[in-house]
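Asks: Got a predicted structure plus its sequence, pasted below:
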Amino acid sequence: MHDVTVPLYRAAHGRTGDKGNRSNISVIAWHPELWPLLLAQVTEAAVAARFAHRQPTRVTRHVLPRLQAMNFVLDEVLDGGVNDALNLDSHGKALSFLLLELPIQVPAALLPLLAGPPLEQPD
């Protein structure tokens, strides 16, 4: 069986917040069986690369296995903070959508667990 590339939002949903110039983004698996692949692929390095254009000074991942969730803290990523930024879209909430577009690899056997319309199983 082959893996299929899908955006992260098919396997997880997110919650976000911001405080000053720091954003936090939680990623929560839609199904417990998807948790191991999220843990393996949605790493600090992957998130740092996804936000490289925002130049975070540090990305920290906090893993919450009982919830099949993780929380990422991105430092110095909000253009000085919501109240200081000239960027109208500097809230941490807007950044979750960027992370949820992260491409991930899902084994064909797990495709029925993804949110959204069914995907075609590869041959």
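Replies: The structure has been received and is ready for your questions.

Asks: rest of the way, CA atoms for contacts and neighbours
Replies: OK.

Asks: could you say which helix or strand contains the residue positioned nearest the centre of the chain?
Replies: Nearest to the mean C-alpha position of the chain, by Cα atoms, centre = their mean, lies Leu99 at 4.0 Å. Leu99 is part of helix 92-100, with elements assigned from DSSP states H and E.

Asks: residues of that helix that come out buried?
Replies: 92-93, 95-97, 99-100 (16 or more other Cα atoms under 10 Å).

Asks: hold the first one in mind and look at this next one:
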Amino acid sequence: MKLRAIAHSRTGDKGNISNISLIAFDEADYPHLVRHVTAERVRAHFTGIVHGRVTRYEIPSLGALNFVLEDALGGGVTRSLALDAHGKGLSSALLDLDIPDPVEDA
């Protein structure tokens, strides 16, 4: 299943760093996100886009994960000629990640 079936996402940026939040629609699905959406999986999902480290922060009280993607915006907003210099499309791309269905994974 696609990640977008159980979560939504928002992005932000600072220089050449993208920040992607991933929030479970239902807090009961949060442990599933923690198990299957690792920093390593996110880094692999963005191969060719993210050239630096990916760090994951867990926020259980919000049922959310926060990913910090370094060297991810082609030099940053003021230095990139990319159409999506702020990296807003990265949230949609993350939600396209395939993960096991929570019911089948239990």
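Replies: Great, that's in hand. Note that the structure is a prediction, hence the values are computed from the model and not measured.

Asks: Can you pull the TM-score for these?
Replies: Once superposed, chain against chain, the TM-score is 0.92 (TM-score structural alignment, normalised by the length of structure 2); 105 aligned residues with a Cα RMSD of 1.5 Å.

Asks: Over to whichever residue in structure 2 pairs up with Gly80 of structure 1. Which of the three states is it?
Replies: Using TM-score structural alignment as the criterion, Gly80 of structure 1 maps onto Gly75 of structure 2. Counting by DSSP: H, G, I helix; E, B strand; the rest coil, the backbone at Gly75 of structure 2 sits in coil.

Asks: one step back: for the helix holding Leu99 of structure 1, packing partners?
Replies: Counting contacts by 3 or more Cα pairs under 8 Å, 6 or more residues apart in numbering; DSSP states H and E, helix 92-100 of structure 1 is packed against strand 12-19, strand 22-29, helix 44-50.

Asks: 7 Å instead, please
Replies: strand 12-19, strand 22-29 (3 or more Cα pairs under 7 Å, 6 or more residues apart in numbering; DSSP states H and E).

Asks: Tell me who's in contact with Arg4 of structure 2.
Replies: For Arg4 of structure 2, the contact set (Cα atoms under 7 Å, 6 or more residues apart in numbering) comprises 95-96.

Asks: where's it relative to Leu97 of structure 2, distance?
Replies: Applying Cα to Cα, to the nearest Å, the value for Arg4 of structure 2 to Leu97 of structure 2 is 8 Å.

Asks: Quick one: map the residue nearest to the centre of structure 1 onto structure 2.
Replies: Under TM-score structural alignment, Leu99 of structure 1 pairs with Leu94 in structure 2.

Asks: follow-up on the earlier one: among the helices and strands packed on helix 92-100 of structure 1, which is nearest Ala45 of structure 1?
Replies: strand 22-29 (14.6 Å; Cα to Cα).

Asks: tell me, the helix or strand following that closest one lands on which residues of structure 2?
Replies: Following strand 22-29 of structure 1 in sequence order, the next helix or strand is helix 35-41 (DSSP H and E). Alignment note (TM-score structural alignment): helix 35-41 of structure 1 is matched to residues 30-36 of structure 2.
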